[in-house]
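Colleague: The following block contains a protein sequence and its predicted model.
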Amino acid sequence: MTVANATFLDHLMAQRAAYRYKLPSRPDAGRFIDQLMRLLFPVTQDCQSASQHVEETYHKLNEQLVCLFRPLMANLPDTPEAIAERFFEQLPAIYDNLLFDAHSIADNDPAAVGIEEVVAVYPGFYAIAVYRIAHELLQLKVPLLPRMLTEYAHGQTGIDIHPGAKIGRSFFIDHGTGVVIGETTTIGDNVKIYQGVTLGATHVAKSMAQKKRHPTIENNVVIYANATILGGNTVVGHDSVIGGNVWLTESVEAHSLVFHQHQTDIRLKSLESREPINFVI
């Protein structure tokens, strides 16, 4: 080993000691979330199906969660075992919320053939499920691991939901690719959003970290593809429809219809005159 390499390794050791957090393994975090999903929704089967060993799988998942907590022990509010117990006490409520989400997708998407398809293959449902699990861990004051879980789902689905967001029942993400939901977003019940929607902040200054930076979406709102809604003071009133490609930075009242107005020209050349015929849409 050269002197330069030895010096570099010493630098890495010193840097490791200076880290504020020690983190669990990202592959382990991903395995935990996927095994937990198979426990809750054993629709897809493998050679060692969780549905045939529910109690055994439940206890193994508890052990895995405790293991994920151990690197974070210095920053946890209680022992890993105590926090894991509290999380699993909340699992029935998480499961009930996910059933509402799954039924909302199955009932509103004409392409869905049933709950089985939704829970097995719909990226929107998967991202919502991981969010709800991660959000509960965040409520238990577990640092960083919740974000690791939602980023794992982000990588799997292209849907980025911060675990700090507050999302009500019967949430429906259709298609989902490119959806971004920021940390301080509040979403009510029966909300539907489509691909490319951003619920973001107008400012990204670090000084805004403890303030509400992202919008509030009230009950029964539909937000169509590629709409961007920004700002912590922006409220979309209940039962509103936000059209595709809308850029919104101010509040709208309940029962509003917001759409991006544009003009598309289609030109068709006449075979006789060779002059263009204009249509305005």
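Modeller: Everything's here; your move. Numbering: from 1, shown residues only.
Colleague: When you work out contacts or count neighbours from here on, use the C-alpha atoms and nothing else.
Modeller: Noted.
Colleague: Count the neighbours of Met138 for me.
Modeller: Wrong residue type there; residue 138 is Leu, not Met. The local packing of Leu138 (other C-alpha atoms under 10 Å) involves 17 other residues.
Colleague: Then Ile277?
Modeller: Neighbour count for Ile277, taken as other C-alpha under 10 Å: 11.
Colleague: List the buried residues of the strand or helix carrying Ala84.
Modeller: If you go by DSSP states H and E, Ala84 is part of helix 80-89. Under the neighbour-count criterion of 16 or more other C-alpha atoms under 10 Å, helix 80-89 has 80-81, 83-84, 87-88 buried.
Colleague: any idea how far that helix is from the chain center?
Modeller: 23 Å (C-alpha atoms, centre = their mean, to the nearest Å).
Colleague: Counting by contacts, list what it packs against.
Modeller: Where contact means 3 or more C-alpha pairs under 8 Å, 6 or more residues apart in numbering; DSSP states H and E, helix 80-89 is packed against helix 54-69.
Colleague: ends of stretch 207-223, how far apart?
Modeller: From its first residue to its last, stretch 207-223 covers 29 Å (C-alpha to C-alpha, to the nearest Å).
Colleague: Contacts for it next, please.
Modeller: The contact list for stretch 207-223 (C-alpha atoms under 8 Å, 6 or more residues apart in numbering) reads 182-194, 197, 199-203, 229-244.
Colleague: Would you confirm that His175 contacts Gly124?
Modeller: Yes: if you go by C-alpha atoms under 8 Å, His175 and Gly124 touch, sitting 6.6 Å apart.
Colleague: picking up where we left off before, nearest to Thr2 among the buried residues of helix 80-89?
Modeller: Minimum distance to Thr2 across the buried residues of helix 80-89 is 42.0 Å, recorded for Pro80 (C-alpha to C-alpha).
Colleague: what's near enough to touch the closest one?
Modeller: By C-alpha under 8 Å, 6+ apart, the contact set of Pro80 is 66-67, 69-70, 73.
Colleague: Of these - the most surrounded one?
Modeller: Within the contacts of Pro80, neighbour counts (other C-alpha under 10 Å) peak at Phe69, which reaches 24 neighbours.
Colleague: which non-adjacent residue is nearest that residue?
Modeller: Distances taken as C-alpha to C-alpha, 6 or more residues apart in numbering place Pro80 nearest to Phe69, at 5.5 Å, with adjacent residues excluded.
Colleague: now Pro24
Modeller: Leu68 (5.3 Å).
Colleague: how much space between the one you found and Val258?
Modeller: Leu68 is 45 Å from Val258, where distance means C-alpha to C-alpha.
Colleague: ok, and here's another one to check against it:
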Amino acid sequence: MDKEKIIQELQGHKKQPYLDYRLKRETEEFTDLLFYTLFDVNTPVASNLDILENKFRRLVDLACWEIQQPCHKLWDNYVAKLPSVLENLNLDAEAILNCDPASLSIQEVYMAYPGFYAIAIYRLAHELYKKEFPLVPRLMTEYAHRQTGVDINPGAQIGKSFFIDHATGVVIGETAVIHDNVKVYQGVTLGALYVEKSLQKVKRHPTIQSNVTIYANATILGGETVIGENSVIGGNAWLTASVPANSKVFHTPEIHIKTADV
């Protein structure tokens, strides 16, 4: 074995000059501290904001590769948004408590509901995404994805009092728009009809208007697809066209039951 030759070949194939995995690890640490700062009663807010600022500046050093883009100015704008983000997250938690008969306390929602955690990290990441600092928010939501099974792209636009029940397998694409008081169950996909790189700046994912409930494993695709307000989408439904307000959409499989002769 020619070790030096192998090393040279490996070095030759490392083509990405900015691919520093410290960014991923440090983003996860930043995300954890940010979440606890907002919610944990024993985590001090004042001192933690200083720590978070230092951690964020480190993320900027690792992830802001465009010299002309003033990433170092992002923190002040971002931290000013945190009170409104927390206000919206409290509404999300209350929606879960009020809609899920299995929820016994608001504390349980904050600590034990994977859907709430995924929404929380999405909302925290979305504010950075809007500032055109895309890699860190994507790493934040992928961290939540790994822990909860919920894949929410930080570019999605989600209104107030959002409720994801059971959580696992939910996918919400980058250009999805979700209005207020929407309930989504496990396995729901809000996706694109098809994928082409040329569609990067095009709305590819559906719009869900207010007060819609989407039951387990329903799939709704397409940027022009609009689910009208107050509609109910049944489990396992497959939709690629719009649905008017106040609709009920159900998938009705044919089920046969055969019993053994006694």
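Modeller: Looks like it came in fine. Just so we're clear, the structure is a prediction, and the values are computed from it rather than from any experiment.
Colleague: before we move on, back to that, so for His175 and Gly124 of structure 1, which residue has more residues nearby?
Modeller: Neighbours around His175 of structure 1 and Gly124, counted as other C-alpha under 10 Å, are more numerous at Gly124. The numbers are 28 against 19.
Colleague: Aligned to that one, what sits in structure 2?
Modeller: When structure 2 is aligned by TM-score structural alignment, the residue opposite Gly124 of structure 1 is Gly115.
Colleague: any idea how far that match lies from Leu104 of structure 2?
Modeller: Gly115 of structure 2 is 16 Å from Leu104 of structure 2, by C-alpha to C-alpha.
Colleague: now swap in Ala216 of structure 2 and tell me
Modeller: The value you get for Ala216 of structure 2 to Leu104 of structure 2, if C-alpha to C-alpha is used, is 22 Å.
Colleague: Looking at those two, which one has more neighbours?
Modeller: Each of Ala216 of structure 2 and Leu104 has its neighbours counted (other C-alpha under 10 Å); Ala216 has more, 22 against 11.
Colleague: ok, now which ones touch the counterpart of that one in structure 1?
Modeller: Superposed on structure 1 with TM-score structural alignment, Ala216 of structure 2 falls opposite Ala225. The neighbourhood of Ala225 of structure 1, defined by C-alpha under 8 Å, 6+ apart, consists of 193-197, 243-245.
Colleague: what about structure 2, which of those residues hold up?
Modeller: Checking the contacts of Ala225 of structure 1 against structure 2 (both residues aligned by TM-score structural alignment, their matches' C-alpha atoms under 8 Å), the contacts still present are 193-197, 243-245.
Colleague: now whichever residue in structure 1 pairs up with Cys99 of structure 2: how far from Ala102 of structure 1?
Modeller: Cys99 of structure 2 maps onto Asn108 in structure 1, with residues paired by TM-score structural alignment. The gap separating Asn108 of structure 1 from Ala102 of structure 1 is 10 Å, by C-alpha to C-alpha.
Colleague: Those two: which has the busier surroundings?
Modeller: It is Ala102, of Asn108 of structure 1 and Ala102, that has more neighbours when counted by other C-alpha under 10 Å, with 26 against 12.
Colleague: List the residues that contact that one.
Modeller: Residues in contact with Ala102 of structure 1 (C-alpha under 8 Å, 6+ apart) are 115, 118-119, 125, 170.
Colleague: Over in structure 2, see which of the residues you listed survive.
Modeller: Listed in the original numbering, the contacts of Ala102 of structure 1 still in contact in structure 2 are 115, 118-119, 125, 170 (both residues aligned by TM-score structural alignment, their matches' C-alpha under 8 Å).
Colleague: thinking again about what came up before, from the contacts of stretch 207-223 of structure 1, which would you call buried?
Modeller: By neighbour count, with 16+ other C-alpha under 10 Å, the contacts of stretch 207-223 of structure 1 hold 182-194, 197, 199-201, 229-232, 234-244 as buried.
Colleague: Please narrow the residues you listed to those residing in strands.
Modeller: 186-187, 192-193, 199-200, 229-230, 235-236, 241-242 (DSSP state E).
Colleague: With distance to Ala254 of structure 1 added, can I get those residues in CSV?
Modeller: Conversion of those to CSV gives the following (distance: C-alpha to C-alpha, whole Å):
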residue, distance to Ala254 of structure 1
Thr186, 16
Ile187, 14
Lys192, 16
Ile193, 17
Leu199, 18
Gly200, 20
Ile229, 16
Leu230, 18
Val235, 9
Val236, 7
Val241, 9
Ile242, 11
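Colleague: Out of those, the closest to Lys141 of structure 1 would be?
Modeller: Proximity of those to Lys141 of structure 1 (C-alpha to C-alpha) peaks at Thr186, which lies at 19.0 Å.
Colleague: What residue in structure 2 is paired with that closest one?
Modeller: Using TM-score structural alignment, Thr186 of structure 1 pairs with Val177 in structure 2.
Colleague: With Tyr58 of structure 1 instead?
Modeller: Matched to structure 2 by TM-score structural alignment, Tyr58 of structure 1 sits across from Leu49.
Colleague: thinking again about what came up before, next step: the contacts of Ala102 of structure 1 restricted to helices.
Modeller: 115, 118-119, 125 (DSSP state H).
Colleague: Look up how far Asp174 of structure 1 lies from the residue nearest to the spatial centre of structure 1.
Modeller: The residue lying closest to the centre of structure 1 (C-alpha atoms, centre = their mean) is Ile161, at 2.7 Å. Using C-alpha to C-alpha, Ile161 of structure 1 is found at 14 Å from Asp174 of structure 1.
Colleague: go on, Tyr126 of structure 1?
Modeller: Distance of Tyr126 of structure 1 to Asp174 of structure 1, computed by C-alpha to C-alpha: 12 Å.
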